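**Q** starting from these lines, generate the structure:
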Amino acid sequence: MPGKVLILGGTGEAVLEARRLAAAGVPVVTSLAGRLATQPDLPGVVRIGGFGGARGLADFLAAEGIVRVIDATHPFAAAISRHARAACAALGLPLERIERPVWPKRPGDHWHWADDPAMAARMAPRLGRRILLTTGAGSLAVFARWGGPLYVVRLIEDPGRLPFHDYRIVLGRGPFSLAAEMALMADFAIDLLVTKASGGAATEAKIAAARRLGVPVLLVRRPA
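**A** Down below sits the predicted model:
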């Protein structure tokens, strides 16, 4: 039997890789952060929660007899990727990274760049007054500090009350179609899209919709 593989997941790419390996008869363990109440349907063993840093991850790998690690986490999950590199180096295990391709800039795109969510939060009120915010729940607090515009906040799960002065919540789990993204922006008269430069095809429709509608985009750069 092939050796056991650990997939560091939480993305669509991780789900596809787990299913591919399981179909090939490879025993798979998928690790999820557990930030969402609903989790994808995955084959094999699913582990929820953190490891306790690089050392905790190394202990888990040794205890479970993992022979290979695949880092398929989100491009902005920098900490777990660092821990994976350190843990695999310490144990001499192969580590693979599934990296989403970046979105190419196309004619008609009007892009602004921020180094991190805090910088984007400072820039956004100067660039738009009706802002579609799709940076995830973890970065909302920095945007709320600056107030001012209407923020249309898209999230997977209802967070309850948010600290914005003026906001609307839109719930949904991607991928979204181009038509749906254009309709959302038109319904709220969006004049700025703020998002992370996550890349990949699953969420590219919002970038294409902004291009079609002439809406500028403020992108948060990927961590180094």
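**Q** can we go C-alpha only for contacts and neighbour counts from here?
**A** OK.
**Q** biggest helix in this structure, by residue count?
**A** helix 78-91 (DSSP state H).
**Q** and whatever helix or strand comes next after it, what does it pack against?
**A** Using DSSP states H and E, the helix or strand that follows helix 78-91 towards the C-terminus is strand 95-97. If contacts are counted by 3 or more Cα pairs under 8 Å, 6 or more residues apart in numbering; DSSP states H and E, strand 95-97 sits against strand 66-71, helix 78-91.
**Q** give the closest residue to the one residue sitting closest to the centre of the chain in space, chain neighbours not counted.
**A** With distances taken as Cα atoms, centre = their mean, the residue of the chain nearest its centroid is His74 (4.6 Å). Spatially, and ignoring its direct neighbours in sequence, His74 is nearest to Thr11 (6.2 Å; Cα to Cα, 6 or more residues apart in numbering).
**Q** for the helix or strand hosting Ala210, buried residues please.
**A** Assessed by DSSP H and E, Ala210 sits inside helix 205-213. Going by neighbour count (16 or more other Cα atoms under 10 Å), the buried part of helix 205-213 is 205-211.
**Q** now the residues you listed in TSV, with distance to Leu140?
**A** As requested, these are exported to TSV (distance: Cα to Cα, whole Å):
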residue	distance to Leu140
Ala205	22
Lys206	19
Ile207	20
Ala208	24
Ala209	23
Ala210	21
Arg211	24
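**Q** closest one of those to Arg126?
**A** Nearest to Arg126 among these, counting by Cα to Cα, is Ala210 at 17.9 Å.
**Q** my guess is the closest one meets Ala180, correct?
**A** No - counting by Cα atoms under 8 Å, Ala210 stays clear of Ala180, with 11.8 Å between them.
**Q** which residues sit against the helix or strand containing Tyr151?
**A** Here Tyr151, judged by DSSP H and E, is contained in strand 150-155. Contacts to strand 150-155, defined as Cα atoms under 8 Å, 6 or more residues apart in numbering, come from residues 129-134, 136-137, 164-173, 188.
**Q** also stretch 179-196?
**A** In contact with stretch 179-196 (Cα under 8 Å, 6+ apart) are residues 120, 124, 127-135, 152, 205-206, 209-210, 213, 215-222.
**Q** next up, for comparison:
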Amino acid sequence: MTGAIWLIGGTHESRWIADCILSQGFSCWVSVTTAAAAGLYPAHPLLTCHVERLTPERARKLIQQHSIQGIVDASHPFAAAVSALAIRLSQELGLPYLRFERPDLPQTTGIYTDLPALLRSNLLVGERVLLTLGVKLLAAFAPLQGQATLFARILPTVTALETALAARFDRRRLIAIFPPVSQELERALWQQWQITTVVTKASGTAGEQIKQTLARELGVKLITLRRPPISYPRQTSDRAGIEAFLQELATSRQSDRLLPPDY
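**A** Below is the predicted model of the structure:
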């Protein structure tokens, strides 16, 4: 068998998507950005997990090196840069592309906005704010350090801590923990810190649902950042869509094998 599927991973759904790819007899080349994310995938003779934040040049080289014949993008809904890169390369190189997008939760609680609009508003002024956005966005809140009491939940890594401190977060207002966070622990943190406002992302996970529930229960203002607007060439939100895409690739591969050598 020649060729492989490039799976852009790191999310919990990408684990079962990798299993689908392998069950169809394809090699699976998974790219993630952290060593922790690489632990999602089991050892398998047809699976290679690559840890790197890919540049366009590097991604193009690896696509050629692994004879990639299709791309399944199962990255986080807010990982807009890697999705844009994959779409661009799929069009440039003529590779089939499929986006797996986990369903968005209904907008039933709180305020839905985007980051620039939030930072222009007065929604956080005078509030005790818990940010559950990941460390990449913390620097954007640095100018608000004197206008609000800011807390942040981050991953327990040296890089995350250094990034938070560089954004002028008080180390006493940081909690380092791997998700998922249970509803009981979430409630305890909000109450311990006397949180009045929580800022999160529309990630579509159980954690987002827990925040909606607790915001109603505790009377906390919940602000949810909308997903980046990306026009995906093709997308699905279920296993059937993944399997249909793989079947199309398998049929195309079989057709290529039946062509005469000088075709």
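**Q** that older thread, where does the longest helix of structure 1 end up in structure 2?
**A** Mapped onto structure 2 using TM-score structural alignment, helix 78-91 of structure 1 spans residues 80-93.
**Q** once aligned to structure 1, how far is the matching stretch on average?
**A** In the superposition with structure 1, the average deviation recorded for stretch 80-93 of structure 2 is 1.2 Å (mean Cα distance after the TM-score superposition for structure 1).
**Q** how about the strands in structure 1?
**A** Counting by DSSP state E, structure 1 has these strands, from start to end: 4-8, 28-32, 45-48, 66-71, 95-97, 111-114, 130-134, 150-155, 167-171, 192-196, 217-220.
**Q** who are the contact partners of Ile66 of structure 1?
**A** With Cα under 8 Å, 6+ apart, Ile66 of structure 1 has these contacts: 3-6.
**Q** once you map the residues you listed onto structure 2, which are still in contact?
**A** Retained in structure 2: 3-6, out of the contacts of Ile66 of structure 1 (criterion both residues aligned by TM-score structural alignment, their matches' Cα atoms under 8 Å).
**Q** out of these, who's the most crowded?
**A** Leu6 (24 neighbours; other Cα atoms under 10 Å).
**Q** surely it touches Ala22?
**A** No - the pair Leu6 of structure 1 / Ala22 is not scored as a contact, 11.8 Å apart, by Cα under 8 Å.
**Q** how about the biggest helix by length in structure 2, aligned to which bit of structure 1?
**A** Identified as the longest helix of structure 2 according to DSSP H is helix 239-258. Helix 239-258 of structure 2 corresponds to no residue of structure 1 when matched by TM-score structural alignment.
**Q** what is that helix packed up against?
**A** So helix 239-258 of structure 2, by 3+ Cα pairs under 8 Å, 6+ apart, packs with helix 13-23, strand 97-100.
**Q** the helices and strands packed on strand 95-97 of structure 1: which one's closest to Val142 of structure 1?
**A** helix 78-91 (18.8 Å).
**Q** ok, residues contacting the closest one?
**A** So helix 78-91 of structure 1 is in contact with 53-55, 57-58, 62, 69, 71, 73, 94-95, 223, going by Cα under 8 Å, 6+ apart.
**Q** let me know the closest of these to Pro159 of structure 1.
**A** The closest of those, once distances to Pro159 of structure 1 are taken by Cα to Cα, is Thr73, at 22.5 Å.
**Q** and the closest one, how far from Arg168 of structure 1?
**A** In this view, Thr73 of structure 1 and Arg168 of structure 1 are 29 Å apart by Cα to Cα, to the nearest Å.
**Q** same thing with Glu17 of structure 1?
**A** Counting by Cα to Cα - Glu17 of structure 1 and Arg168 of structure 1 are separated by 35 Å.
**Q** returning to what we had before: more neighbours: Thr73 and Arg168 of structure 1, which one.
**A** Thr73 (25 against 14).
**Q** so what's the more buried one up against?
**A** Here Thr73 of structure 1 is in contact with 8-11, 14, 81, 98 (criterion: Cα under 8 Å, 6+ apart).
**Q** how about it: what's its closest non-neighbour residue?
**A** Gly9 (5.0 Å).
**Q** translate the one you found into the numbering of structure 2.
**A** Match for Gly9 of structure 1 (TM-score structural alignment): Gly9.
**Q** same thing with Arg222 of structure 1?
**A** Checking TM-score structural alignment: Arg222 of structure 1 goes with Arg227.
**Q** touching, its match and Glu101? I think so.
**A** No - Arg227 of structure 2 lies out of contact with Glu101 (Cα under 8 Å); the separation is 10.8 Å.
**Q** what do those two both touch?
**A** Pro77.
**Q** look up how far Gly160 of structure 1 lies from the residue mapped onto Glu184 of structure 2 from structure 1.
**A** With TM-score structural alignment as the criterion, the equivalent of Glu184 of structure 2 in structure 1 is Ala179. Distance of Ala179 of structure 1 to Gly160 of structure 1, given as Cα to Cα: 28 Å.
**Q** what of Ala22 of structure 1?
**A** 37 Å.
**Q** also Asp166 of structure 1?
**A** 14 Å.
**Q** so these two - more neighbours on which side?
**A** Counted by other Cα under 10 Å, Asp166 of structure 1 and Gly160 do not tie: Asp166 has more neighbours, with 14 against 7.
**Q** correct me if wrong: that one contacts Pro149.
**A** Yes - if you go by Cα under 8 Å, Asp166 of structure 1 and Pro149 touch, sitting 7.0 Å apart.
**Q** for Leu225 of structure 2, the count of nearby residues, please.
**A** 21.
**Q** err, Ala202 of structure 2, not the other one
**A** 23.
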